[in-house]
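Enquirer: all I have is the shape, not the residue letters:
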């Protein structure tokens, strides 16, 4: 029996207990990840994302739930930030004017998380500098082998219980898991064509609020954080799942033209 999935779903600031978190990680060097975006609603961090063009951010589709549609005018992307609680001189805060979720993500009120991908069009172009940069997408739909060490970054809690809140960006290193093992454990929830996964060592993981953050492998973005096991992100059996960015290259390019 597959356990209840905790889909890292945070769209509005009503769910105060749902904070972003990198478990077992460390604070990143300031502005060492200039492509990172904090997606916020009414100044509350909800998800991570990645700047892929001056006017587009890539994130997870479930970061905007249907219940959030009434709040969508309040969504902003914050770029160039390290401490999201402080208004830093390097930060750029830009409203979101268009949400492009993959059309296969939700059909007939059913959600398919193997299409958990979304583009956010910004109201104006970001000003590129040493604090804000575009992350190039992978060039083709290739296969990233298992056991490769990757990393993911985000903002918020440093522990799974949420008692140690961090306002600065933190990062953690994770190893990719074999697709066959991901399929064994997640069964119909895992599609090896469109997904990849990592396995926790019991101490390191991504968790609530890190949805949409990019998984970086060999300096290239390979995945978008999608889901992990509910209330047990450091579970060493059930892998953490990401959308495979390279699979969606044509869809991304088509929509940002």
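Expert: Thanks, I have the structure now. Remember, predicted model here, so these are calculated numbers, not experimental data.
Enquirer: CA only for contacts and neighbour counts going forward, please
Expert: OK.
Enquirer: you'd agree residue 72 is in a helix?
Expert: Yes - the assignment for residue 72 by DSSP: H, G, I helix; E, B strand; the rest coil puts it in a helix.
Enquirer: state the number of residues packed around it.
Expert: Number of residues near residue 72 (other CA atoms under 10 Å) recorded here: 21.
Enquirer: repeat for residue 240
Expert: As a measure of burial, residue 240 has 27 neighbours, counting by other CA under 10 Å.
Enquirer: so it sits against residue 234, correct?
Expert: No - taking contacts as CA atoms under 8 Å, residue 240 lies outside contact range of residue 234: 9.1 Å.
Enquirer: who touches both of those two?
Expert: Residues touching both residue 240 and residue 234 (CA atoms under 8 Å, 6 or more residues apart in numbering): residue 200.
Enquirer: how close does the one residue sitting closest to the centre of the chain get to residue 43?
Expert: For the chain, the residue nearest the mean C-alpha position is residue 212 (1.8 Å; CA atoms, centre = their mean). Distance of residue 212 to residue 43, given as CA to CA, to the nearest Å: 17 Å.
Enquirer: for residue 252, helix, strand, or coil?
Expert: Assignment for residue 252 (three-state DSSP): helix.
Enquirer: try this one next to it:
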């Protein structure tokens, strides 16, 4: 018998979006059912964060998205879980990635449909030069830049960063006044060995005996 009537949100303690820029601009509507693990975290029918269904009752998202309760889900051919990475190698610069969300689009309004865009990982030294004194880019972060006009805001925060078909990071933040600039990378929390081990431990403790 499950210990909880309501499903739990797994909130990874990650960097808050201090610059308020965590939305997709310049993306396109996804193909139907191409993101079967994507979760929309809503408040009053408004999507405020994204997340990834990592088990039937666990959504992995950003720490600041922890205001909500969700119902237990059921998996089918359209709803599937996203596996946590089973290796801990750093994602190399130049690796192609994708990200999706329902955040505000170039029209200035939240998207009614799930949007996605492609990105390329940039090295941390380059990323640090862009952010300068605003924040320190550490090995627990990934930086990615899109070829098209791209940025991200609250509606996309917490969503998964998929690199080379691997769950590699979580949407974190960008630099507010420069949101959408082609030369300004977004910052993502990297799923490191320490984080993944902790996540797996928390999930295992909540499983039925």
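Expert: Happy to help now that I have it. Note that the coordinates shown come from a computational prediction; the quantities given were computed from them, not determined experimentally.
Enquirer: just the TM-score for the two chains, thanks.
Expert: The TM-score (TM-score structural alignment, normalised by the length of structure 2) is 0.80; 186 aligned residues with a CA RMSD of 2.2 Å.
Enquirer: from residue 153 of structure 1, how far off is the aligned partner of residue 78 of structure 2 in structure 1?
Expert: Correspondence of residue 78 of structure 2 to structure 1, assessed by TM-score structural alignment: residue 131. Residue 131 of structure 1 is 16 Å from residue 153 of structure 1, where distance means CA to CA.
Enquirer: of the two, who's got more company?
Expert: residue 153 (25 against 20).
Enquirer: quick one: contacts for that one?
Expert: By CA under 8 Å, 6+ apart, residue 153 of structure 1 lies in contact with 22, 169-172, 210, 213-214.
Enquirer: among the residues you listed, who's most crowded?
Expert: Each of these was scored for neighbours by other CA under 10 Å, and residue 210 scores highest at 33 neighbours.
Enquirer: give me the mean distance between the longest strand anywhere in structure 2 and structure 1.
Expert: Longest strand of structure 2, by residue count under DSSP state E: strand 46-55. Following superposition, strand 46-55 of structure 2 is found to deviate from structure 1 by 0.6 Å on average (mean CA distance after the TM-score superposition for structure 1).
Enquirer: so which bits of that strand are buried?
Expert: Of the residues in strand 46-55 of structure 2, 47-55 count as buried by neighbour count, 16 or more other CA atoms under 10 Å.
Enquirer: any chance of those residues in a markdown table, with distance to residue 95 of structure 2 too?
Expert: Converted to a markdown table, these look like this (distance: CA to CA, whole Å):
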| residue | distance to residue 95 of structure 2 |
| --- | --- |
| 47 | 29 |
| 48 | 28 |
| 49 | 25 |
| 50 | 22 |
| 51 | 22 |
| 52 | 21 |
| 53 | 24 |
| 54 | 23 |
| 55 | 27 |
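Enquirer: which of those residues sits closest to residue 82 of structure 2?
Expert: For the buried residues of strand 46-55 of structure 2, the residue nearest residue 82 of structure 2 by CA to CA is residue 54; the value is 5.0 Å.
Enquirer: ok so, going back, where does the longest strand of structure 2 end up in structure 1?
Expert: Counting by TM-score structural alignment, strand 46-55 of structure 2 corresponds to 44-53 in structure 1.
Enquirer: quick one: contacts for the closest residue to residue 111 of structure 2 other than its chain neighbours?
Expert: Among residues not flanking residue 111 of structure 2 along the chain, residue 102 sits closest, at 5.1 Å (CA to CA, 6 or more residues apart in numbering). For residue 102 of structure 2, the contact set (CA under 8 Å, 6+ apart) comprises 23-24, 40, 47, 50, 110-115, 155-156.
Enquirer: one more time with 6 Å
Expert: Going by CA atoms under 6 Å, 6 or more residues apart in numbering, residue 102 of structure 2 touches 111, 114, 155-156.
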